[in-house]
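S.K.: Can you look at this prediction? I've put the sequence above it.
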Amino acid sequence: MTIVAIVVVLAGAIFFAGYQLMKKADTFVLGEGCTITVPAGTLDLDLEQSQVAATIAAVAARRKLPKQALEIAYITAIQESKMTNISFGDRDSVGIFQQRPSQGWGTVKQIMDPVYSTRRFFAALEKVDGYLDMSLHDAAQAVQRSADGGAYADHRRSAEILATAFRGDQPRAVHCWYPPKESPPPPQDAAAKKEFNRARGASREDWLKATWFVTHAPVYGLRQVVHDGYVWSASAGQDGWQPVKEG
């Protein structure tokens, strides 16, 4: 039995719908998570990390920043918070970049909003003279002024993989899986589009958009994302993107 409350068509032929109620339990024996696969390698993330990664990429795209800027943001978020939106840290640091209210980054509530904190990070990065000529870790350190700036360098390979995938450079690079809810909420298609647009604005990067919706599917009760002849389904578990069946 399938419950589909609504189907929404987006620019670039991306669409999504509500949860499928009856699913095969064995599809989800491995719990939940996301896999990112690009030519440079593969990473496994949890759902929150993937959602944060997608949001950072969307904000970077909105600001028309180069891939290098996105990689700088990723090595910073990985080092500072393991790319999770934590409400604690050294002294008064909070959020994905461990920004401090006492240092003028914003209120705790503002910094705990990943869109806001990412905007503030990139605004600070763009003020660093010649940051594109620096190493990734030196640029990150120029923004963060961390006690151990060299630690950022450990995450360069992960940042390259994430940037390639979440910018949409590599089609079908990200897929996620999670157990179905017994009583799923109604699909919140309008809320999902509103939140994406808050991060990205009007978008033509269709694989970036498709990836954002995949990572946020459990938040907004989305069942499918379809783009460019491929479909990601919440009910498919770890099968990932599959060709759309004709007929």
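M.R.: Perfect, thanks for sending it.
S.K.: rest of the way, CA atoms for contacts and neighbours
M.R.: Noted.
S.K.: those helices in this structure, which residues are they?
M.R.: Listed from the start of the chain, the chain has helices (DSSP state H) covering 47-62, 67-81, 108-111, 114-126, 136-144, 156-166, 189-200, 206-215, 217-220.
S.K.: buried sites along the fourth one?
M.R.: Read that as helix 114-126. Buried residues in helix 114-126, defined by neighbour count with 16 or more other CA atoms under 10 Å: 114-122, 125-126.
S.K.: Is it possible to get JSON lines of those that adds distance to residue 14?
M.R.: Listed next are the buried residues of helix 114-126 as JSON lines, based on distance: CA to CA, whole Å:
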{"residue": "114", "distance to residue 14": "24"}
{"residue": "115", "distance to residue 14": "22"}
{"residue": "116", "distance to residue 14": "26"}
{"residue": "117", "distance to residue 14": "28"}
{"residue": "118", "distance to residue 14": "25"}
{"residue": "119", "distance to residue 14": "26"}
{"residue": "120", "distance to residue 14": "30"}
{"residue": "121", "distance to residue 14": "30"}
{"residue": "122", "distance to residue 14": "28"}
{"residue": "125", "distance to residue 14": "32"}
{"residue": "126", "distance to residue 14": "32"}
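S.K.: Put this next to the first one:
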Amino acid sequence: MRGRSRGRSFGACSRTSTARLSRRSRFLRFAALRASVVGRAWLALERNLHVVRLVEAALSRRRLRVDAARVVRRTVLGIYATVLAKEWEDAWALTRALVWRLQQDVDGGAFAAIAIPPKEVVSPDAWRMLRALSTDGGIGSLDVERPGVVSGELFREARVRYLDLAPALRSHFAATGRSGYFGWDVHLDEEGHEVVAQALCPFVEAVLDERAATRARVGAATGARPTR
């Protein structure tokens, strides 16, 4: 029995090492591809994708609905209103219900929430541009901090670990003058991903450490062997 157990352990370790080497080799191949002429050309295309989108927009012949401007203002700016419209109250209520349901569905896992803010929360210039949409009124006063505050309250009530990435991205903006988002797009650029990764690492480690400690306590109380 002992020999078979050692054999199984050795086999498991061997498979784990092989899997790690395989992942490492795939990453090295990917890095080599990025460094190639084709890879550099593709990265250049990604960084200038707004040119492609501008051409597509110029060639597009889609008709906008007559109330498009009002709909955009209501849907884009409504979440920042200090007095929420009923549709946004319903949206937050649904979000709260989904969080509680997800928390119940997690069985022995680590449940945590992370909020990646939109560009206007990080960059004052982007916020001013967005605010310009509300010049005709109808929405009321706006607060750029409101979505983050409401999200934090929601997850604290549900006792869910929560990380708001706005402070990290704002610190990056204050230090560099760059928001971490593409200028023509709502997505994070390369710098933004680096900022997010640095902020996520200790948060994820803390969540996993807490899960391991909880399982160890449960195992000690029940006499069961803790699992990872």
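M.R.: In hand now; what should we look at? Being a predicted model, the structure only gives us computed values, none of them experimental.
S.K.: So after superposing, what's the score?
M.R.: Once the chains are overlaid, their TM-score stands at 0.23 when taken by TM-score structural alignment, normalised by the length of structure 2; 96 aligned residues with a CA RMSD of 6.5 Å.
S.K.: Now for the buried residues of helix 114-126 of structure 1: which two are most distant?
M.R.: When these are compared pair by pair using CA to CA, the two farthest from each other are 114 and 126, 18.1 Å apart.
S.K.: in structure 2, which spans are strands?
M.R.: Listed in chain order, the strands found in structure 2 under DSSP state E are 112-115, 161-164.
S.K.: Which strands or helices does the first one pack on?
M.R.: Read it as strand 112-115 of structure 2. Using 3 or more CA pairs under 8 Å, 6 or more residues apart in numbering; DSSP states H and E, the elements in contact with strand 112-115 of structure 2 are strand 161-164.
S.K.: Distance-wise, check residue 29 of structure 2 relative to residue 54 of structure 2.
M.R.: As judged by CA to CA, to the nearest Å, residue 29 of structure 2 and residue 54 of structure 2 stand 33 Å apart.
S.K.: Highest mean neighbour count out of the strands of structure 2?
M.R.: Each of these was given a mean neighbour count from mean count of other CA atoms under 10 Å, and the largest, a mean of 18, is that of strand 161-164.
S.K.: Counting by contacts, list what it packs against.
M.R.: Identification of packing neighbours for strand 161-164 of structure 2 by 3+ CA pairs under 8 Å, 6+ apart yields strand 112-115, helix 146-157.
S.K.: chain center to the shortest one, what's the gap?
M.R.: Meaning strand 112-115 of structure 2. How far strand 112-115 of structure 2 lies from its chain's middle: 7 Å, per CA atoms, centre = their mean, to the nearest Å.
S.K.: now what about it, what contacts it?
M.R.: Around strand 112-115 of structure 2, the neighbours that count as contacts under CA atoms under 8 Å, 6 or more residues apart in numbering are 148, 155, 160-166, 207.
S.K.: Go through these and say which is closest to residue 94 of structure 2.
M.R.: Of the contacts of strand 112-115 of structure 2, the one sitting nearest to residue 94 of structure 2 (CA to CA) turns out to be residue 155, at 13.5 Å.
S.K.: Spell out which residues sit in contact with the nearest residue to the closest one once chain neighbours are set aside, please.
M.R.: Once flanking residues are discounted, residue 155 of structure 2 sits nearest to residue 162: 6.5 Å by CA to CA, 6 or more residues apart in numbering. Residues counted as contacts of residue 162 of structure 2 (CA under 8 Å, 6+ apart) are 112-115, 152, 155-156.
S.K.: For residue 197 of structure 1, the count of nearby residues, please.
M.R.: Other residues near residue 197 of structure 1 come to 16 when the count uses other CA atoms under 10 Å.
S.K.: Repeat that for residue 191 of structure 1.
M.R.: Under the criterion other CA under 10 Å, the count of neighbours that residue 191 of structure 1 has is 12.
S.K.: same question, residue 108 of structure 1
M.R.: Here the neighbour count serves as a burial measure; for residue 108 of structure 1 (other CA under 10 Å) it reads 18.
S.K.: Same check on residue 41 of structure 1?
M.R.: Burial of residue 41 of structure 1 is recorded as 12 neighbouring residues (other CA under 10 Å).
S.K.: Against residue 126 of structure 1, how distant is it?
M.R.: Applying CA to CA, one obtains 29 Å for the distance of residue 41 of structure 1 from residue 126 of structure 1.
S.K.: got it, and residue 38 of structure 1?
M.R.: In this view, residue 38 of structure 1 and residue 126 of structure 1 are 28 Å apart by CA to CA.
S.K.: what does residue 72 of structure 1 give?
M.R.: Taken as CA to CA, the span from residue 72 of structure 1 to residue 126 of structure 1 is 11 Å.
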